[in-house]
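Novice: What follows is a predicted protein model with its sequence.
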Amino acid sequence: MVSSDRLLPAIGLRLLSVGLFATMNAAIKLAEVNGARLGEILFFRQFGAALLVTAVVASGPGLASVRTQRIGAHVGRAIVGVVSMAFTFAALLALPLAEAATIMFSTPIFATVLGALVLGEPTGWRRWSAVALGFVGVLIVLRPGGHSIPLDGALYGIVAALLTAVVFILLRQIGRTERAQTTVWWFSVLSLVPLGIAYMLQAQAHPLATWACLAAVGLFGGAAQLAMTSSLRRGAVSVVVPFDYSSLLWATGYGWLLFGTLPSDTTWIGAPLIVASGLYIVWREHVRRREETRSALSEE
């Protein structure tokens, strides 16, 4: 059982990361409104993260702590991560904030499917039922054949959720030998190579307000990543991940205050189904791991 002196900081850091990521997402849309292009936004997101993560590592355990024998795995994770981030940001630019956040809630659903198909993880009828419920929620939000949200933005969001689930699978495999801090650092640094090229192709002059938005994307994104990683060091995934769904409140608030948009009726109907599906999947994963631990202990 996790003690409260570790549990509360873990939850607090997770909530902080949710707020920071939501602020980053709002800055992304503001940067685009003020003339920034997708390649520029992506570069500044990772540039800011790389600076913050490097500073934290250097001031703590030192840069020697990120040495790795699995550079190939980190390169693969960086490639999938950059493509996933590009689709995520494209969805944010094409959709209202609340709808983009809601579609990204389907990531645990895709992760469950991939875990069963790729890793051979046991997935019983309960979790498959939760997966089906989640996809029903996604369909309600998308409202096929209707005019609820732009089709291109919906497709960007679904691909982003799928690729983010692939990243989760890769992180599980890398995490068997690498510390989270090492993985975050290598992703931040390696991703600057392709994003630096994209930036050079799209770089342009901007007014001060746009530069401020781009800087905010990098700083808030880097700080959010550090807070999220720190939360996982203090609390189990099953404890902290459910608080990610509070991002819908942030997205709704920022959407209304900054862009004058509110979630559609279908989003209010579909979002609870997606959230319920994700929460149940996280809970069942927690139960499964607890049963595996008990079984392993009983065999000793």
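Specialist: Arrived safely, thanks for sending.
Novice: going forward, measure contacts between C-alpha atoms and count neighbours the same way
Specialist: Will do.
Novice: Go through stretch 78-97 and flag the buried ones.
Specialist: Using 16 or more other Cα atoms under 10 Å as the test for burial, stretch 78-97 gives 78-82, 84-97.
Novice: which residues sit against stretch 75-87?
Specialist: Residues outside stretch 75-87 that contact it (Cα atoms under 8 Å, 6 or more residues apart in numbering): 38, 42, 156-157, 159-161, 163-164, 166-167, 170-171, 186-187, 190-191.
Novice: Kindly indicate whether residue 122 is helix, strand or coil.
Specialist: With DSSP: H, G, I helix; E, B strand; the rest coil as the basis, the three-state label of residue 122 is coil.
Novice: which residue sits closest to it, ignoring its sequence neighbours?
Specialist: Using Cα to Cα, 6 or more residues apart in numbering and skipping residues adjacent in sequence, the residue nearest residue 122 is residue 116, 6.3 Å away.
Novice: Run through the neighbouring helices and strands of the helix or strand encompassing the one you found.
Specialist: Using DSSP states H and E, residue 116 maps to helix 107-118. Helix 107-118 sits against helix 125-142, helix 151-174, helix 265-299, with contacts defined as 3 or more Cα pairs under 8 Å, 6 or more residues apart in numbering; DSSP states H and E.
Novice: okay, the angle between the second one and helix 125-142?
Specialist: Put simply, helix 151-174 runs at 150 degrees to helix 125-142, going by axes from the mean of the first three to the mean of the last three Cα atoms, to 10 degrees.
Novice: Tell me what angle helix 151-174 forms with helix 107-118.
Specialist: Going by the same axes, to 10 degrees, helix 151-174 is angled at 60 degrees with respect to helix 107-118.
Novice: Can you give me the buried ones in helix 151-174?
Specialist: The neighbour-count check on helix 151-174 (16+ other Cα under 10 Å) flags 151, 153-171, 174 as buried.
Novice: From the chain's centroid, how far away is it?
Specialist: Computed by Cα atoms, centre = their mean, to the nearest Å, the chain-centroid distance of helix 151-174 equals 9 Å.
Novice: can you list contacts of the helix or strand just after that helix?
Specialist: From helix 151-174 onward toward the C-terminus, using DSSP H and E, the following helix or strand is helix 180-190. With contacts defined as Cα under 8 Å, 6+ apart, helix 180-190 is touched by 46-47, 49-50, 53-54, 57, 65-68, 74-75, 77-78, 81, 174, 229.
Novice: Only the buried residues of helix 180-190, if you could.
Specialist: So helix 180-190, judged by 16+ other Cα under 10 Å, has buried residues 180-190.
Novice: Could you do stretch 232-250 as well?
Specialist: Applying 16+ other Cα under 10 Å to stretch 232-250 flags 232, 234-235, 237-245, 247-248, 250 as buried.
Novice: try this one side by side with the last:
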Amino acid sequence: MDSEQSQPLKAALWMMGAIASFSLMAVAGRTVQVEIASYELMFWRSLLGMIIVLAIIRLRTGSLATIRTRHISLHVTRNVFHFFGQNMWFYGITVIPLSQLVALEFTMPIWVLLMAPLFLGEALTGRKLIVALLGFIGVLIVAQPGVQPINSGHLAGILAAIAFAINLIFTRKIMRHDAVLCVLFWMTFSQMLMGLGLSGAMGFTWPSLALVPWLIILAITGLTAHYSLTSALGLAPAMVVAPMEFARLPIIALVGVVVYAETLDPAVFLGGAIIFAANFWNMRAGRRQTS
């Protein structure tokens, strides 16, 4: 994006929307899982999300032609990994502090650069290996093995980041062919089926009426978070938007303190800062090479 066309203030406002959406999603996800499992949560969230997406498509275009695609296999592959990653993320918020999970989630771009040679044929350079090493150091500082017990929540956070990385790689491929609303429809539709399948196999639990508002919040924030982030990237370069996203860590940590009485751990912020710095360095160096 041309620097003269960059609108960082508008991008910052969209990022505030994305951060608010992700934070509210975490609170709603933890609340809902008191009664239902993560895959049941994903079914209801995707069902409601699909209804919202279809309504938007109908209002904007007057037809459903937007959802047609010749690349259904790419959509299915993308959403299998996304569904797995979302389940790991929602499970993680019930097991470890919100700030730890978000810090581990920040490793996602590092997994992208490590797996890009496999999926996109990109070269794995020395710089990228150093970035990966710094990211791994950041993970160790966040998780603090030997200082505090490592549990399934930490593993879930890392697996979520890996799954989100693969999801991003396939999203890059899909966006060459299909529009955003098409991607959102197939995401909600396929993940609704996956959630329904797992719910049927594992035992379906009907949510209580008290959970309905939270499920609606999950459906809405699942769409607004990614729409806001995409809009921010459309208004300013990734180099400008990326530092704004790091604000999600202290904000979600504050949510954890206020809502769940979680403690503020300086190690989480130190590790998160190292992970972010590694990602930012890689992004900046990559931009220099392409400019």
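Specialist: It's in. In this text the structure is predicted, and so the values were computed from the model without any measurement.
Novice: how about the helices and strands packed on helix 107-118 of structure 1, which one is nearest residue 18 of structure 1?
Specialist: Ranking these by their distance to residue 18 of structure 1 (criterion: Cα to Cα) puts helix 265-299 first, at 15.2 Å.
Novice: Which neighbouring elements make contact with the closest one?
Specialist: Packed against helix 265-299 of structure 1 by the contact rule (3+ Cα pairs under 8 Å, 6+ apart) you find helix 97-104, helix 107-118, helix 125-142, helix 237-240.
Novice: Can you name every helix or strand that the first one contacts?
Specialist: In other words, helix 97-104 of structure 1. Counting contacts by 3+ Cα pairs under 8 Å, 6+ apart, helix 97-104 of structure 1 is packed against helix 125-142, helix 151-174, helix 247-259, helix 265-299.
Novice: wait, what's in contact with the residue nearest the centre of structure 2?
Specialist: With distances taken as Cα atoms, centre = their mean, the residue of structure 2 nearest its centroid is residue 164 (6.3 Å). Contacts for residue 164 of structure 2 (Cα under 8 Å, 6+ apart) come out as 81-82, 85, 108.
Novice: Those residues in helices, which ones?
Specialist: For the contacts of residue 164 of structure 2, the ones inside helices are 81-82, 85, 108, with DSSP state H as the criterion.
Novice: Figure out which of the helices and strands packed on helix 97-104 of structure 1 is closest to residue 2 of structure 1.
Specialist: helix 265-299 (13.4 Å).
Novice: and that closest one, which residues are buried?
Specialist: 266-268, 270-271, 273-286.
Novice: How far away from the center of its chain is it?
Specialist: Counting by Cα atoms, centre = their mean, helix 265-299 of structure 1 comes out at 18 Å from the chain centroid.
Novice: now stretch 104-116 of structure 1
Specialist: Counting by Cα atoms, centre = their mean, stretch 104-116 of structure 1 comes out at 12 Å from the chain centroid.
Novice: Of all the residues in it, which ones are buried?
Specialist: Applying 16+ other Cα under 10 Å to stretch 104-116 of structure 1 flags 104-115 as buried.
Novice: any chance of these in a markdown table, plus distance to residue 207 of structure 1?
Specialist: Formatted as a markdown table, the buried residues of stretch 104-116 of structure 1 follow (distance: Cα to Cα, whole Å):
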| residue | distance to residue 207 of structure 1 |
| --- | --- |
| 104 | 32 |
| 105 | 34 |
| 106 | 37 |
| 107 | 36 |
| 108 | 39 |
| 109 | 41 |
| 110 | 40 |
| 111 | 41 |
| 112 | 44 |
| 113 | 45 |
| 114 | 44 |
| 115 | 46 |
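Novice: Quick one: residues contacting the closest residue to residue 119 of structure 2 other than its chain neighbours.
Specialist: Excluding the flanking residues, the one nearest residue 119 of structure 2 by Cα to Cα, 6+ apart is residue 169, at 7.4 Å. By Cα under 8 Å, 6+ apart, the contact set of residue 169 of structure 2 is 112, 116, 119-120.
Novice: which of the residues you listed lies closest to residue 206 of structure 2?
Specialist: When the contacts of residue 169 of structure 2 are ranked by distance to residue 206 of structure 2 (Cα to Cα), residue 112 comes first, at 37.0 Å.
Novice: Kindly provide the distance from that closest one to residue 161 of structure 2.
Specialist: Residue 112 of structure 2 sits 9 Å away from residue 161 of structure 2, taking Cα to Cα, to the nearest Å as the criterion.
Novice: tell me the contacts of the nearest residue to residue 105 of structure 2 once chain neighbours are set aside?
Specialist: The spatially closest residue to residue 105 of structure 2, leaving aside those adjacent along the chain, is residue 161, at 5.0 Å (Cα to Cα, 6+ apart). Contacts for residue 161 of structure 2 (Cα under 8 Å, 6+ apart) come out as 85, 104-108, 111.
Novice: As CSV, those with distance to residue 127 of structure 2 would be great.
Specialist: As requested, these are exported to CSV (distance: Cα to Cα, whole Å):
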residue, distance to residue 127 of structure 2
85, 27
104, 21
105, 21
106, 18
107, 16
108, 17
111, 14
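Novice: roughly how far apart are residue 53 of structure 1 and residue 140 of structure 1?
Specialist: Relative to residue 140 of structure 1, and taking Cα to Cα, residue 53 of structure 1 is found at 39 Å.
Novice: what's the helix or strand for residue 194 of structure 1?
Specialist: helix 192-202.
Novice: Can you mark which positions in that helix are buried?
Specialist: 192, 195-196, 198-199.
Novice: Show me what that helix is packed up against.
Specialist: Here helix 192-202 of structure 1 touches helix 38-59, going by 3+ Cα pairs under 8 Å, 6+ apart.
Novice: relative to helix 192-202, how tilted is the helix it packs on?
Specialist: 140 degrees.
Novice: returning to that earlier point: the helix holding residue 116 of structure 1 vs structure 2, mean deviation?
Specialist: Comparison of helix 107-118 of structure 1 with structure 2 after fitting gives an average deviation of 1.5 Å (mean Cα distance after the TM-score superposition for structure 1).
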